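> Any chance you could fold what I've pasted below:
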Amino acid sequence: MATKKKHYTEEEILKSKTSALKADGEWKYRKRNYRQALNSFSAAIELTPKEKKCFVSRSKCYIQLGQFRNALIDAEASLVEDPFFPEGVYQKAEALYYIGEFEFALVFYRRGLKLRHQMEGWRVGIHKAEEAIIGSVGSRSFIKPEVMGDLSYLEEEIGRKQPIAVVQNLTKKDRSPVAMKNERTTRQLLGGFYQHKGFLEKLLKDEDLIKGVTKNGERVDDLIKNCITSLNHCADFWSQEKPISPKEISRQPKPPKPSLTTRKAQYLLKSFDEITRSLATGNPKCSLRKTEDIIKTVQGLTDKECLIKDELMCFLHSCMGLAFFDLGDLDRAMEHHEDDLNLARQCNIPDAISRALANIGSIYAETKQFEKAIEFWIERIPYVHEGLENTWMLHEIGCCYLELNYPEKARDYALCSIAAAEEMFEDMWQLRASVLAGQCELILGNFESSVSLFEKALSLAELENDGTARKAIQKALKEANEQLQNQQQSSQNEKNEEEKEEQEEDASEQSESLKE
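Okay, here's the model as predicted:
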C-alpha cells in the first residue's frame, strides 16, 4: 500500500526556507564570510520581515563589515515589537559603542544587565563603555548627548506611575541627587538631557507620585532620584580630564592625575592617554618610546611641583613592563614590574602593589615558573576587592597548582573561583572554573563529581553559545562518564564477588553441619 505524501502548508514552507537561510547565514558568519552571511540573513528577512533574530544576526554582520549605522538600524528593528528582547538590546548597545555614542551604549548595557544578568557580555560592555567615556574626556574629545528617547521613555512610564525597573542600577541607591554648582555649565554639558533633568526634578514635588511603588517593589522616589544623580554624574564626568584607555582589568595601569596647575600637567595627561591607548591598541613600541620620554620629564619634577611623583613613576614602570611583555622581552618586563612593586611598597600605594604583583605573577606563569606565580598571586589576594578580579586570580592559581600536579589544591581554588563567579553572575568564568574543577576531580578519581561539574560547564557553554567550548567539554564529559561507568561496574563486580563468597561460605557451613 502506497504511503500518502504529506502536503505542507505555505506557512510551513516559508518557515522552513527562513530556517535554512538563517542556518546558512550563521554558518557563513562563523566562517567569517560576513558579506555572504549578510546576504543570507537579508533573504531570510525578506521572507519573514518580523523575524527579530535575523535582524540581530544581520546587525552583527554589519558591525564586522564596519557599517555601524546599518547595524544600529537593524538592532532597533529587532526591538520594534519587543523592546526588552535581550539580544536586541545588546546588539543596540554594541552598535552605539562602535558609532562612538559611548554614553548611550552604557545606558543599554546597563538596561540589558537588568534584563538578563547572567550574560557576561553586559558587564564587559559596561566596562569598555565607561573606559571609552573616560578616555574620550581625557583626550578632550567631549561626547555630548543628543536626545534619543531614552529618558522620554522613562517619562512615559512615570506618567503611568509605573517607572521602569531597568534604570534602578544606573547609580547607587544610597546617594541622593547633588545640585551642580554652575547651572549654566550643567546645561551645556547635558545638552538635550538638561530638559529631562528639569522634568524629573518637577516630578519629585508630586508627593502622591513619589510615594508610589512599582510592581517589583521599587520606590518611585528612589528611581527618580537615581536618574537625577545619574545625569549629575554624567555632567561631572564630562567636565573632568582623567584619561584611562580600555585595557583588560587584570593588567590595566590607571594613571594618577598630576597635581600640577601648569602646562606640564596638561602635557602629562595627554601623554598618559597616548601611552595607555598605544598599549590597548597593540602598539607597544610606540608606548615604550613615549614612556621613556615621559619618565625623564617626571624625574625632573621637584616634590613641591608634583606631590604624587612616586605614584606617577609606579604607573610609568608598569607601562614599560607591559610594553616589554608584549614585545616578548620578559626579562626587561620583569625589571620594570619589580621597580613598580618596590616603589609602591616603599610609598605604600595599595593599587600599585596589587597591579605589580599581578603582572609579576603573569610573567612567572608565562615562563612556567608556577610556584613563583602562585607565591605572588596569593600575596595579591588581600589587595583584590573587585569580584571579577578575585574570580580570575583564584582560577589562575588553580591552573598553576594543576600544572604542578597538585589536583586537590587546584580543585579547591577552582571551587572558590566558581563561588566568586556565581556571586558576580559571570557565566564565562563559572564555565572556566567548572572545567578546571572537573579536570581535577577526574584526575583524583572522583568521577561522579567530575561528571556533575562538566555537565554544569556544558550548560553554561550552551548558554554562552560557545561552540568550541561545548565540543571540548562534551569530549571531557564523555571520558568522565566512561570512567564513572567503569567504576560503578567494578564496584558492582566486587559486590557480586563478595556475595558469591558469602554464599559459598554459607553453603560450606551447611554442608559441614549436615555431616555432623
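> from here on, contacts and neighbour counts on C-alpha atoms
Fine.
> distance of residue 449 from residue 123?
Counting by CA to CA, to the nearest Å, the gap from residue 449 to residue 123 is 30 Å.
> Same question for residue 45.
30 Å.
> just to revisit the earlier point, between residue 449 and residue 123, which one's more packed in?
residue 123 (21 against 17; other CA atoms under 10 Å).
> Next up, the contacts around that one.
Contact analysis of residue 123 by CA atoms under 8 Å, 6 or more residues apart in numbering lists 109, 113.
> Centre-most residue in the chain?
Nearest to the mean C-alpha position of the chain, by CA atoms, centre = their mean, lies residue 124 at 3.1 Å.
> For whatever helix or strand that one lives in, list every residue counted as buried.
Element membership for residue 124 (DSSP states H and E) is helix 120-138. Within helix 120-138, the residues that count as buried by 16 or more other CA atoms under 10 Å are 120-123, 125-138.
> secondary structure class for residue 37?
Secondary structure, DSSP: H, G, I helix; E, B strand; the rest coil: residue 37 is helix.
> excluding its backbone neighbours, what's nearest it?
Setting aside the residues directly before and after it, residue 37 is nearest to residue 25 in space (CA to CA, 6 or more residues apart in numbering), at 4.2 Å.
> for comparison, sequence B:
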Amino acid sequence: MSEEQKESRVPFTVYLSQGKQLALKGDNERAIERYTIGLENKEDDLNLLLDRSKCYLRMGNTVAALNDAETTLQVNKTFLKGLLQKADVLYAMGEFEMALVCFHSGQRIRPELDDFRLGIQKVHETIDNSLGSLSPFRRKNEGKAQIHEIQDKGGNADKDNNENNEHIHRKLLEEFYVDRVFLNNLLKNKVLHQDKPKQSLKVAQKVMCFVKRMSDSELPTRNEVLANLHNCIGNALLRLGCIDEAMENHEAELTLAVEYNLEEYRSRALDHISHIYAKTGRFAQAVEVLQERLSFMCSALDSIWLHHELGRCYLELKNFSEARNHGHLSLNEAQKAQDSEWLLNAVVLMANIDMKLEDYHSAILNFELSLNEARALKNNEAEEGILKSLKKAKYALSLKCKDPSGSNQQGNEAHGMDISLGITEKDEENDDINTVPKQQINQEANPVVDASSSSIEDKV
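Okay, the predicted model is just below:
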C-alpha cells in the first residue's frame, strides 16, 4: 500500500491534531501542510480552515489567511470564530473600516463575548492614533521623489506584489491613505457629526479635490472613497440646512454605487435620500425610494425599520390601510428579533394609526403596551409622551361614547405627538440628523429611541 493510500485512510481529525501541535511549536509551514492534507479528505471542515488561516496570518500571508476565513463563512454564515478571524486578518491588512464592520457584526450576534468588543476598541485606537499623527501635506516634488524611491525598492519583488499591494499603497499615498481611513470612518465619529458639520464638510471637500486627481492605480478603492466622500458631504450639508446640495451628493453616491455595483453604498445612499424626502414632506417620493431599498434588504434590522418608515410615510399620506400593513410587519419583525426599542417604535406607530382611524380601544391598548416597554427600557421621555397621548386617547373615547355620530378631533390632536420620542412632528423637522452607516450596518447598529430625533433619523 502506497503512502498516499495510507494517508487517505487517516481520519482528518488526526491531521487537525498534528497541525495544532506543530503550530504550537511555531512550525506554521508544516502545520499548514497537515491542515491541507486534512482538507483534501474533508474540504469544508471549519476547524481545519480556521487553524490554517491562523497559520497563514502568522506567516504574513494575509491573502491566503483571508481566503480561508471567508471560506468558513461561506460554509457557515454564523461561524463566529471565522468572523473573528476575518476581522483580525483585515486589521492586519490595514483594512480598518472593514475589520470594524466584522467586529461589530460579531458583537451584535454575541455581545457578551470580549473578543469582538476588544477588537472594536483596538481598531478605534489605531484609527485615532493615525489621525492624531497627521502632518501637513508634503510638497509635490517630495511626494514624487518618495514614490520613485519606493518603486525602485520594490522593483524586484514581483512575486509578493499581490500580498504587499496594500502596504505599497499606504506608503505611496502617505497622508492620502490616512484621509481614506478618516473618511471611511467619518460616519462612525459621533462627535464630529453632532458638533462639527462645518469641519467635516471642509475636510471632505478638500480631500475630494485630491482624490479626483488620482488614478485607479494610485488608489484602487477610488470609487468607494468617492462614494464615502459624497456621503460625508451630503450629511454635513443636510446638517447645515442645505437640503438641495445634500440631495445632490447622496444622488451622486447612488450613481457611483449603481455604476460600480457597490451594494452597501447603494443601500446607504437610498437610506439618506428617503430620509431627505421624508424630512421635507415629500412622502410619496420617500415611499418609492424605501420600496426600492426594501427590494434588496439584507438583515432583520433592515426589515424592521424599513417597514416602520413606510408605515410612517403612508400615515402622512393618509393611506391608513398600507400604514397599518407595514406597521404590523415592522411589529412582527421586531418581536422575532426580540428588539425592545424597535418594538416600542412599532407599537407607537400602530397606536398613532389607530388614533387616525378613531379606533380608540386599540389605540389605548397599544399605548398601554408601549408604556410598559418604555418603562422597561427606562426611557423617561418616551414614557412621558405616551402618558399624555394615552390620556388623550381615553378622553377621545369618552367623547365618542357620549356622541357616537359627532366629529371628534381629539384623535388628530393626539397623533401630532411622536410618542416614542416625546416630541411633536413640527419639532422633529428642526432636529439635527444622526448619521449612522449601514453596513452598519447594518451598518453596524441597534435602534435607539432618541428624544432628539425621529426613528428615520436614527436609522439613517
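> Wait, residue 96 of the first structure touches residue 102, no?
Yes - if you go by CA atoms under 8 Å, residue 96 of the first structure and residue 102 touch, sitting 6.6 Å apart.
> Quick one: neighbours of residue 98 of the first structure, just the number.
Using other CA under 10 Å, residue 98 of the first structure has 18 other residues around it.
> no no, residue 228 of the second structure
Residue 228 of the second structure, neighbours per other CA under 10 Å, totals 25.
> what does it align to in the first structure?
Under the alignment (TM-score structural alignment), residue 228 of the second structure maps onto residue 315 of the first structure.
> quick one on the thing from earlier: which one of residue 96 and residue 102 of the first structure has more residues nearby?
Per other CA under 10 Å, whichever of residue 96 of the first structure and residue 102 has more neighbours is residue 102, with 26 against 23.
> That one: what's its closest spatial neighbour, skipping adjacent residues?
Distances taken as CA to CA, 6+ apart put residue 129 closest to residue 102 of the first structure, at 5.4 Å, once the chain neighbours are dropped.
> likewise residue 235 of the second structure?
residue 246 (6.6 Å).
> again with residue 324 of the first structure
With CA to CA, 6+ apart, the residue lying closest to residue 324 of the first structure is residue 333, at 4.9 Å.
> Could you double-check that that neighbour lies in contact with residue 319?
No - with contact defined as CA under 8 Å, residue 333 of the first structure does not count as touching residue 319 (9.3 Å).
> Looking at the two, which is more packed in?
When neighbours are counted by other CA under 10 Å, residue 333 of the first structure and residue 319 differ, and residue 319 comes out ahead with 30 against 24.
> any idea how far residue 284 of the first structure is from that one?
Taken as CA to CA, the span from residue 319 of the first structure to residue 284 of the first structure is 9 Å.
> list the contacts for residue 201 of the second structure?
So residue 201 of the second structure contacts 232-233, 236-237 (CA under 8 Å, 6+ apart).
> I'd like the next helix or strand past the helix ranked longest in the second structure.
Longest helix of the second structure, by residue count under DSSP state H: helix 380-402. On the C-terminal side of helix 380-402 of the second structure, the closest following helix or strand by DSSP H and E is helix 410-415.
> what does that following helix rub up against?
So helix 410-415 of the second structure is contacted by 352, 355-356, 358, 389, 392-393, 395-396 (CA under 8 Å, 6+ apart).
> The first structure: matching residues for that one?
Helix 410-415 of the second structure covers no residues of the first structure once aligned (TM-score structural alignment).
> Could you tell me how far that helix lies from the centre of the chain?
35 Å (CA atoms, centre = their mean, to the nearest Å).
> host element of the residue nearest to residue 37 of the first structure?
helix 10-30.
> can you pull the buried residues of that helix?
17-18, 21-22, 24-26, 28-29.
> Between all of the residues you listed, which two are separated the most?
Comparing all pairs in the buried residues of helix 10-30 of the first structure by CA to CA, the longest separation belongs to 17 and 29, at 18.2 Å.
> State the distance from the residue lying closest to residue 177 of the first structure once chain neighbours are set aside to residue 223 of the first structure.
Among residues not flanking residue 177 of the first structure along the chain, residue 229 sits closest, at 4.5 Å (CA to CA, 6+ apart). Residue 229 of the first structure sits 10 Å away from residue 223 of the first structure, going by CA to CA.
> So for these two, which residue has more residues nearby?
More neighbours surround residue 223 than the other of residue 229 of the first structure and residue 223, with 25 against 22 (other CA under 10 Å).
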